[in-house]
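Student: just coords:
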């Protein structure tokens, strides 16, 4: 048995983060069998839109303003994302009234979830709630419901959301990653020294991890 540490920077409103993780998940499932692998995943915050007000804004308008995307460019991009998602079992639901949200609260809960080793199931639930179910991702009760469904305690989660210290922790952590040179997500750091930017193709991701695992010591 070999242990492999993977640190992931992501934001729940980033479709490429959802795609990138799902590809990783499929690769790790195979490597668990082939290489007797024990992956250890740590999630870290990276807010794409930390200044968005409560309630967010219409996604299509946001893409046009922030990235200067035309309607055609936006449509082609979302079609590509939807196609790639379908290949992975993700069913993206891009609608005309879909909104994009400030994700600070979600990141606070994600940081706290590390204490109970519930980060990954919680992150997956956040992706699904936003991209497939169209839930309001800056709403406290929505986030609490998602957290509780993953086995987290509602009272503890509510304290995390109301404690300014957790908000500050998110900001400070993001600052440290920016200073380390991370400028976009998804970003994966393998064994704390190999950086993989973007949603890596499954074959390339498999080859990278497969080769690295052979160099790792076995657990006893």
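Tutor: Received, thanks. It should be emphasised that the depicted structure is a prediction, and the values quoted were computed from it without experimental measurement. Numbers count the residues shown, from 1 in each chain.
Student: Going by C-alpha atoms from here, please, whenever you check contacts or count neighbours.
Tutor: Will do.
Student: Only the buried residues of the longest helix anywhere in the chain, if you could.
Tutor: Longest helix of the chain, by residue count under DSSP state H: helix 15-34. Residues 15-24, 27-28, 31 are the ones in helix 15-34 that count as buried (16 or more other Cα atoms under 10 Å).
Student: Could you do stretch 68-78 as well?
Tutor: 69, 74, 78.
Student: Reformat those into CSV and put distance to residue 54 and secondary structure next to each item.
Tutor: Shown next, in CSV, are those (distance: Cα to Cα, whole Å; DSSP: H, G, I helix; E, B strand; the rest coil):
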residue, distance to residue 54, secondary structure
69, 24, coil
74, 24, helix
78, 24, helix
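Student: and the helix or strand harbouring residue 61, what other elements does it pack with?
Tutor: Assigned by DSSP states H and E, residue 61 falls within helix 59-67. The contact analysis (3 or more Cα pairs under 8 Å, 6 or more residues apart in numbering; DSSP states H and E) places helix 59-67 against helix 71-88, strand 99-100.
Student: In a markdown table, list the ones you listed along with distance to residue 214.
Tutor: Shown next, in a markdown table, are those (distance: least, Cα to Cα, whole Å):
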| stretch | distance to residue 214 |
| --- | --- |
| helix 71-88 | 27 |
| strand 99-100 | 41 |
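Student: Please compare the first structure with the one that follows:
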């Protein structure tokens, strides 16, 4: 069985990141017995200057991209359908805001020390996209840890250390050096990069190439769908 390290570059509020994640996981499931994957997550903040209270999605898309209400409606319908096809629930009656995600990325980095990063990542997806969770709220993030049976007090203590901040900053610096224009992106075994929320079929094709000797693999970069 081929062992595969997967590092997903993402933002917690990125609409297309869970789609790419789900499709890649499905591709891995389709190849069960051939590839054993270990997941890690690298931070990419789409809106690092987002205020603590966040911003309404409609207002943000209008101000940043000049999207009309009609264009947003069409975009949202396509997004919800694509998410449904990937087995996700996007409820815009609850998911009304984009939030600052720095604290959520800190939480994911801490969870990695316990090998619980996948559990926390999937919980953030479910609570934000289906439930509208304020992922910038320390109170709500700590409550999430409690709901997962993780030691919230230990998390708060360890996340306040200088060493923790330095470790996380190295992840930010690594992502910055890649000069990505969008997320999601996936790094396989430290040196193969694929970008975009691609289809299950596309990911499975690339996994088949990855399972072969390195000289048979071609680096693929795709724009986010």
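Tutor: Yep, it's here. In this text the structure is predicted, and so the values were computed from the model without any measurement.
Student: For the two chains, what TM-score is obtained?
Tutor: Scored by TM-score structural alignment, normalised by the length of structure 1, the superposition of the two chains gives a TM-score of 0.89; 214 aligned residues with a Cα RMSD of 2.0 Å.
Student: quick one on the thing from earlier: just tell me the aligned range of the helix holding residue 61 of structure 1 in structure 2.
Tutor: The aligned range for helix 59-67 of structure 1 in structure 2 is 57-65, by TM-score structural alignment.
Student: Which residues does that stretch contact?
Tutor: Contact partners of stretch 57-65 of structure 2, identified using Cα atoms under 8 Å, 6 or more residues apart in numbering, comprise 67, 68, 69, 72, 96, 97, 98.
Student: Mean deviation, it versus structure 1?
Tutor: Compared with structure 1 after fitting, stretch 57-65 of structure 2 has a mean deviation of 1.1 Å; criterion: mean Cα distance after the TM-score superposition for structure 1.
Student: Does the longest helix of structure 1 pack against any helices or strands, and if so which?
Tutor: Short answer (3+ Cα pairs under 8 Å, 6+ apart): helix 15-34 of structure 1 packs on strand 37-45, helix 71-88, helix 119-131, helix 202-213.
Student: Ok, which of these comes nearest residue 163 of structure 1?
Tutor: strand 37-45 (17.0 Å; Cα to Cα).
Student: Name the residues of that closest one that are buried.
Tutor: Residues of strand 37-45 of structure 1 classed as buried: 37, 38, 41, 42, 43, 44, 45 (neighbour count, 16+ other Cα under 10 Å).
Student: for stretch 165-176 of structure 2, same thing?
Tutor: For stretch 165-176 of structure 2, using 16+ other Cα under 10 Å, the buried residues are 168, 171, 172, 175.
Student: next one: stretch 176-193 of structure 2
Tutor: For stretch 176-193 of structure 2, using 16+ other Cα under 10 Å, the buried residues are 182, 183, 184, 185, 186, 187, 188, 192, 193.
Student: Restricted to strands, list those.
Tutor: Among the buried residues of stretch 176-193 of structure 2, the members found in strands (DSSP state E) are 185, 186, 187, 188, 192, 193.
Student: Now do the same contact list for the fourth one.
Tutor: This points to residue 188 of structure 2. 4, 5, 6, 7.
Student: So which of the residues you listed are in strands?
Tutor: Reading strands off the contacts of residue 188 of structure 2 with DSSP E, I get 4, 5, 6, 7.
Student: Please list all residues in contact with the last one.
Tutor: I take that to be residue 7 of structure 2. 39, 40, 41, 42, 186, 187, 188, 190.
Student: let's see 10 Å
Tutor: Listed by Cα atoms under 10 Å, 6 or more residues apart in numbering, the contact set of residue 7 of structure 2 reads 38, 39, 40, 41, 42, 185, 186, 187, 188, 189, 190, 193.
Student: Without its sequence neighbours, what residue ends up closest to it?
Tutor: residue 40 (4.6 Å; Cα to Cα, 6 or more residues apart in numbering).
Student: In structure 1, what residue corresponds to the one you found?
Tutor: So, by TM-score structural alignment, residue 40 of structure 2 is matched to residue 42.
Student: Same check on residue 74 of structure 2?
Tutor: Matched by TM-score structural alignment, residue 74 of structure 2 corresponds to residue 76 in structure 1.
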